[in-house]
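*Asks:* I'd like to go over a predicted model; first the sequence, then the structure.
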Amino acid sequence: MKIFAAFDILRNKCGDPRNSPEILEILNTRGRVLNTGGKFVVAYPLHVAFIWHQHQPLYKSCRTGQYLLPWVRLHGTKDYLDLILVLAKYPRLKQTVNLVPSLLLQIQDYVNGTALDPYLTATLTPVEQLTDQQRWFIIEHFFDAHHRTMIDPHPRYRELYEQRQTRGKTWCWQNWQPQDYGDLLAWHNLAWFDPLYWQEPEIAQWLSQGRDFSLSDRQRIIAKQREILGQIIPQHRALQQRGQIEVTTTPYTHPILPLLVDTDAAKVAVPNIALPQQRFQYPEDVPRHLRRARILYEQFFGRSPRGLWPSEQSVSPAILEPIVEQGFEWICSDEAILGWTTGTYFHRNEAGVVQQADVLYQPYRLTTAKGDLNIVFRDHRLSDLIGFTYSAMAPEAAAADLLKQLEGIRQQLIAYEDSGQTSLQQPWLVTIALDGENCWEYYPRDGLPFLERLYQGLSESEHFACVSVAEYLQHYPPRAVIAGAALHSGSWIDGNFCTWIGDPVKNKAWDYLRAARQTLERHPEATETNNPAAWQALLAAEGSDWFWWFGEGHSSNHDAMFDQLFREHLMALYTALGEPIPEVLKEPLEVHEAKDTYPPQGFIHPEIDGGGDEQDWNFAGRIQIGGSRGTMHRQTLINRLWYGVDHLNIYLRLDAPSQKQPFGHEISTIHFCWYYPNRVTYNSPLSDLRDYPDEAPLNYLYHHQLVIDFENQQMTFKEAIANYQWQERPTHARYALGICLEVAIPWADLHLHPDSGLHLLIVLAQDGYYLDHLPPEQLLFLTTP
């Protein structure tokens, strides 16, 4: 719609349509009216819909009624309220916030004083009365925070953390005095107060006090937490009533709806996936989750929800009609789902801008037999930049980069329209949707400087308009249509469901869930009305979070607790039905022990200082090196390789055996060598190395080499050219040597488009002679985010 026809009609009545209330209402999302040769043309801003997903699983055991983990309370203190309070300072900006029902219910429990978790119990216990078990629990878990942003800024908290890190947990157990425990109990809670509240007199006094906290201090700290928690729901309600945010919801306990309908939905994206022994098919549970979510929302917000965030952005044709029947108007999912559905591969240029912008940056109308449903698809890369990478950048640089990314999209859409204008002639929509709580822990001051700079830039620019999804759809209904039956079945992770099914342990959990569901089915008298405990336990066990942590793919310091919670929900179901609890539920689904080798768990942003900080590399992939080749025994040189990426760099870390430092002694140079399997380039044999075996992968041809020379303390970056030669190129790579070797190689040096892959080999050498190579069995494969 390049020319808004109503302008000419209204011009005849009232002159310049910019003076018309009707037009001003239509242009409430800040489109501009331009007079071009006597015709009034809409110059649209690029509409941007931020959707913040606020979610916590059900930590309250359906069996005991006790909370096992504190994250609702702690994230409630730090992340939910401040996000909208910052937004409220910029009234021109509108956003969407998704509040999951299981989060709302638990916030209410804490506000009412009926929730008690082990961390809270320990905090409110006189230190002289702490049991040995509690003392060890405190040493183990009361530093569960990103130390660079939440512990290091507070000297007393940092002091205790450094004692645990350098002297060990046993030393703390043997030497800490009651006041050390008292201070740690206080700081574990104080560190979760958002910096937005630091100027409040009571909080400022505690931060200034620093140490020697009493039980009375800790009681007042917890009371302050409860006060903040008590404002979360009312403030969201008030901001929605003012029109600055739209609050949406999620199926009741955050289940993967397509898998509840039929676990065979996982075969759509991965036909050969290994599925559970018994097929789970309970489509009737889908409307239960949707209905409960809607009713709960109406109780909290006094109106019906318009939007639904499907758990993990998981969709399939089978879930659309129940969503329509429950009155929802729109849902969101990931660009991967749109790509699979339309057969579009979203290519990005070197700057990261989608080339098929006209496909991604608009809403779609899904058609079903029960009615139509709108859907928006998020820009995966922009969402990940906020969620995983911008925390590693200076706030002003990160905000500027996001604005630059949005301007790149705007220019791409202007080029697509080919109107000859320098502004947009159609109301395009960029959706940025991500977790609204966990990422801020890694930002300076909990992301406040970043958000303020970003919001200021968005407020001041005439080229962008931040909107809620419902508001945008009200003014600009979808122009494109997708038949509901053609919608791809998948999630935001690679467009499939492999994060929640397909692994042996995940499949075992599905079998346990199906057995419990069948047991409930054999009790037709147990309705949701006369046996609510049984149904609450089932719906809790159907949540997605347990399956996320089972088996391979994700791990945390609380894997055993998630395992326990899942089994306790199922036990509660059997108990509510008067059935014996199966013996298998009394044992963990898997052995929860540290693994030597595993793939990356997520993006990483380590400081390159040679310190090998455990939190910096927490989500990195790891390869334990063992065995031997030739006369060189691996364990005498490098025994562990760490690797990972973010949107800025490739990160590598090499550990030597304890008490050994081979770099610059046994190893004089390290060669990082790689090639691009799907890119036509010059490639050359390894250079500056002698006596290396003529065997794979050493005899492969490579395109880039980064050589670290420890003796001369320098790096050389080389690129393959014609005739199997190498030419030096500039680089911004960095390395640091301390207790380990840490290396960062910028993606920008490689001039790759996003989603490009590379195969990496690491070669160790001494005075030009080959010593060994890593990984021992195969090349590392890394992908540009």
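*Replies:* Structure's in. What do you need? All values derive from a computational prediction rather than experimental measurement.
*Asks:* Please make it C-alpha for all contacts and neighbour counts, starting now.
*Replies:* OK.
*Asks:* isn't Arg237 right next to Gln299, touching?
*Replies:* No - counting by Cα atoms under 8 Å, Arg237 stays clear of Gln299, with 11.2 Å between them.
*Asks:* Using the three-state scheme, assign Leu120.
*Replies:* With DSSP: H, G, I helix; E, B strand; the rest coil as the basis, Leu120 sits in helix.
*Asks:* if we can go back for a sec, neighbour count winner among Arg237 and Gln299?
*Replies:* Arg237 (19 against 10; other Cα atoms under 10 Å).
*Asks:* could you list every residue that touches that one?
*Replies:* By Cα atoms under 8 Å, 6 or more residues apart in numbering, Arg237 lies in contact with Phe300, Phe301.
*Asks:* quick one: it from Asp358, how far?
*Replies:* 35 Å (Cα to Cα, to the nearest Å).
*Asks:* Next secondary structure after the helix or strand where Gly339 lies?
*Replies:* In this assignment (DSSP states H and E), Gly339 forms part of helix 335-342. For helix 335-342, the following helix or strand on the C-terminal side (DSSP H and E) is helix 357-360.
*Asks:* tell me what the helix holding Gly339 is packed against?
*Replies:* strand 371-378 (3 or more Cα pairs under 8 Å, 6 or more residues apart in numbering; DSSP states H and E).
*Asks:* Stretch 280-287: which residues count as buried?
*Replies:* Phe280, Gln281, Tyr282, Pro283, Asp285, Val286, Pro287 (16 or more other Cα atoms under 10 Å).
*Asks:* which residues are contacting it?
*Replies:* 257, 259-263, 319, 322-323, 326, 510-511, 514.
*Asks:* any idea how far it is from the chain center?
*Replies:* Its chain's average C-alpha position is 27 Å from that of stretch 280-287, according to Cα atoms, centre = their mean, to the nearest Å.
*Asks:* And stretch 270-290, by the same measure?
*Replies:* With Cα atoms, centre = their mean, you get 24 Å for stretch 270-290.
*Asks:* do stretch 39-51 as well
*Replies:* For stretch 39-51, the distance to the chain centre is 29 Å (Cα atoms, centre = their mean).
*Asks:* Now the helix holding Gly339: buried residues?
*Replies:* For helix 335-342, by 16+ other Cα under 10 Å, it's Glu335, Ala336, Ile337, Leu338, Gly339, Trp340.
*Asks:* take a look at this one as well, against the first:
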Amino acid sequence: MPALRLAFLWHQHQPCYKNPISGYYEMPWTRLHAVKDYYDLAAILDDFPAIKFNINLVPSLMLQLEDYASGGARDKVIEATLADASSLSASDAVFILENFFMANYGTMVERHPRYAELLQARGRSTSPADIKRAASGFKKQDWRDLQVWFNLAWTDPYWRRKDAFIDGLFKKGKNFTEEEKSTLIRKHLEICGAVIPKHRDLQTAGRAEISTTPFYHPILPLLCDTDTARMSIPSAQLPANRFRRPEDARAQILKAADFYESRFGIRPRGFWPSEGSVSEEVALMFADCGVRWLATDEEVLFRSLAASMSPTDSRAAIYEPWRMDSPSGGHIDMFFRDHALSDAIGFVYSGWSPAAAATDFMKRLDGIKKNRRGGNPPLVNVILDGENCWEYYPNDGEDFLRELLGRISDDKDIETVTYSDYLESHPASSRLNRLHAGSWINANFAIWIGHSEDNASWDRLYEAREFIAAYIRKNPGNESSEAVKEAMEHLYAAEGSDWNWWYGDDHGSQQDTLFDLLYRSHLKKIYEVLGSATPGNLEIAIKTGRRTGPPILEPADFLSVKIDGAATNYYEWLSAGFYQTGLAGGSMHQVENIIKAVHYGFDLNNLYIRIDTNLLKEPAKLDQCEFCVKFLNPEGLSVKISFDSRKALKRYAVERPSMAAIMLEGADAEMLAAASKVVEMAVPFEFCGTSRGEKLDFAVILLQNGNELERWPYQRIFSIKHPSEDDFSNVWSV
């Protein structure tokens, strides 16, 4: 019998990008993730017959995929791609330069010489003046190559092996034709149409279990009652109006189950609740709707057991299913994700070699096996986003996945399982008497409620829901009319979690204003289809201004720093630039960052960096790690420091291209780096080989045993100029 069972659950989801007023898809991500992630992640099972997956497909995602496959999706990016490069309008040119580099520069742009050349021609700035300048230098073939490369870079390596035309485009590299553009887009739409059938075939063959999510990805506990947010955060600031619509929550579940059955021929047995969001009311609602299992995060279980005072070994508790009984006689089984192991794939391993990452993963599984005491073999739940993490990996994560799945296949002590199959042979024996209300992120709902923007969003939703209810009361017998059905569909779409993901200061993107527009457009349509004027407050953006992201503050003056690791006094770092990692979120969310903040600044002779980190409270881990300042300019320059478990400096090393490396120890090194309450370091400009006025671009990286754990700033760089006494007002730009 296997000593450990392993369940992968890949969650596939995109917001509803179709503007209900214009009919256009405002963003292209459903199509692009289909060709980069959805099909190939499922298809990799064809090469690993011993492996099984659980894959979660959200109904609103599947609906969009079908819209693309049928040719019904009007996508602004597709239209800009197909626009003839010889006669682009000025607006098309601006749109292309602003949007056709929206890809990970390191793994998706710079690895392709022609695409990298085009990025260099455009430049990194997207200010209107810089875009206009860049457009004037682009020739017809430049435009056409860029139109192809944006779509081609989002095409997974899997399709190079399976499609000769796509492989031919990669090999050709440049000088593409209008016909090749059209054929590439046609191929993309065909792939969109193949995603659902591929998953259906895998489920029929017993290779995967396909689960789903409430239709438009809502946070069900908050739909049932927004006051639920106070269970985990009693002091939470809530919307002015209390939203309580459990009937909407039930409708989102049943709509999803009906849609799923129409595509897969059976009712779904399991659900990943949107963002792993659960409560007792919601769990029992799922049970009453005929759902067999749910999954959420380990922290929800720990808090549930603490609330019920259940004696348990908390870490071991996540490695088995738990059952919650319904007063109606039914029950629901629940699985809890190992968030350290899941986050390792989602956030850590992308910077490691495939072999090192797979070795670390298997080592962690081995530790779980050895720590199990009695009972059934542990069931380890690795649950994560199945789309957004791969762009940070070389080769879209394929090398890592193949290495990992190969090792798992060869290990006779590990069996991968689907959840329903597992429950058939191992029914849940542990009972949950209480269920904490929370999500997979910090076991609360703070991402979606509590910020003034989130609360304004809930108030607009409340007003629209009350308007529908009032309309039905005034027009008895019309609750089944087509107008009411359409209004409710827009309401359900507005109940999705994605809008509030981008409201507030938790996450930010270049497209925050588009998400705001889409949300308000659904609410506007409710009033329109029911024959009423749109409320004025829906004409006003909820997003109060696009957050450009950290750093929150830039350097304001020269620093005078004593390198002692103590943040000696209040004024020492007061004028420094400041970057708070917790505010750096994008489409993914890491539960906890090791580095909490980075401060940076300079005097005439040195660049200074301060790192605030929890690592200083964990001496054993500190001894395994290095802090690295990696420079993009001067290219190849890096400075690494490391400390032992007593926080004593072990080494200060400088690697420089075309110059001798520098290795400092003892007193010389201690003048340049120290750790106590914080990590402080100085990088003399003479080590950098720069002169006054020259630019220095850098990132701060945390390494463990040579492998990258974290890199800050998120998708950006710190940038300063080698300073002089006369030009401080011009020495930074981030």
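*Replies:* Everything's here; your move. Please read these numbers as outputs of a predicted model, since none were measured by experiment.
*Asks:* if you go through the stretch 1-150 of the second structure in chain order, where are the strands?
*Replies:* Taking DSSP state E, counting those that start in this stretch, the strands of the stretch 1-150 of the second structure run over residues 4-12, 24-25, 53-57, 74-75.
*Asks:* Which one of those strands lies nearest to Val639 of the second structure?
*Replies:* Closest to Val639 of the second structure of the strands of the stretch 1-150 of the second structure is strand 4-12 (Cα to Cα; 37.3 Å).
*Asks:* In the first structure, point out the residues matching the closest one.
*Replies:* Under TM-score structural alignment, the match for strand 4-12 of the second structure in the first structure covers residues 46-54.
*Asks:* distance from that stretch to the second structure after superposition?
*Replies:* Compared with the second structure after fitting, stretch 46-54 of the first structure deviates on average by 0.4 Å (mean Cα distance after the TM-score superposition for the first structure).
*Asks:* mind checking how far that stretch is from the chain centre?
*Replies:* For stretch 46-54 of the first structure, the distance to the chain centre is 15 Å (Cα atoms, centre = their mean).
*Asks:* contacting residues around it?
*Replies:* Contacts of stretch 46-54 of the first structure (Cα under 8 Å, 6+ apart): 29, 80, 94-100, 103, 309, 410, 424, 427-437, 463-469.
*Asks:* make it 7 Å
*Replies:* Stretch 46-54 of the first structure is contacted from outside by 95-100, 410, 427-437, 463-469, using Cα atoms under 7 Å, 6 or more residues apart in numbering.
*Asks:* hmm, back to that, return a PyMOL selection command for the buried portion of the contacts of stretch 280-287 of the first structure.
*Replies:* Selection of buried members from the contacts of stretch 280-287 of the first structure for PyMOL, criterion 16+ other Cα under 10 Å:
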select buried, resi 257+259+260+261+263+319+322+323+510+511+514
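*Asks:* can you pull out the helices in the stretch 101-250 of the first structure?
*Replies:* 101-111, 118-123, 132-141, 155-167, 169-175, 178-190, 201-209, 215-241 (DSSP state H, counting those that start in this stretch).
*Asks:* so where in the second structure does the longest one end up aligned?
*Replies:* Using TM-score structural alignment, helix 215-241 of the first structure corresponds to residues 178-204 of the second structure.
*Asks:* To Phe400 of the second structure, which of the strands of the stretch 1-150 of the second structure lies closest?
*Replies:* strand 4-12 (15.0 Å).
*Asks:* what's the angle from the closest one to helix 59-69?
*Replies:* Between strand 4-12 of the second structure and helix 59-69, the angle comes out at 60 degrees (axes from the mean of the first three to the mean of the last three Cα atoms, to 10 degrees).
*Asks:* still on that earlier bit, mean shift of the helix holding Gly339 of the first structure relative to the second structure?
*Replies:* Averaged out, helix 335-342 of the first structure is 0.5 Å away (mean Cα distance after the TM-score superposition for the first structure).
*Asks:* thinking again about what came up before, may I ask which two of the contacts of stretch 280-287 of the first structure are separated the most?
*Replies:* Gln326 and Asp511 (29.2 Å).
*Asks:* who's in contact with the aligned residue in the second structure for Trp500 of the first structure?
*Replies:* Taking TM-score structural alignment, Trp500 of the first structure has Trp448 as its aligned residue in the second structure. By Cα under 7 Å, 6+ apart, Trp448 of the second structure lies in contact with Asp454, Asn500, Trp501.
*Asks:* And for Phe781 of the first structure?
*Replies:* Phe781 of the first structure neighbours (Cα under 7 Å, 6+ apart): Gly757, Leu758, His759, Leu760.
*Asks:* Let's see which of those end up in strands.
*Replies:* With strands defined by DSSP state E, the entries of those inside them are Gly757, Leu758, His759, Leu760.
*Asks:* nearest to Leu385 of the first structure, of those residues?
*Replies:* Using Cα to Cα, those come closest to Leu385 of the first structure at Gly757, 18.8 Å.
*Asks:* Verify the stated contact: the closest one with Leu782.
*Replies:* Yes - judged on Cα atoms under 7 Å, Gly757 of the first structure makes contact with Leu782 at a distance of 5.7 Å.
*Asks:* for the helix or strand Gln727 of the first structure falls within, which positions count as buried?
*Replies:* According to DSSP H and E, Gln727 of the first structure maps onto strand 725-729. Residues of strand 725-729 of the first structure classed as buried: Trp726 (neighbour count, 16+ other Cα under 10 Å).
*Asks:* again, but for stretch 322-330 of the second structure
*Replies:* Trp322, Arg323, Met324, Asp325, Ser326.
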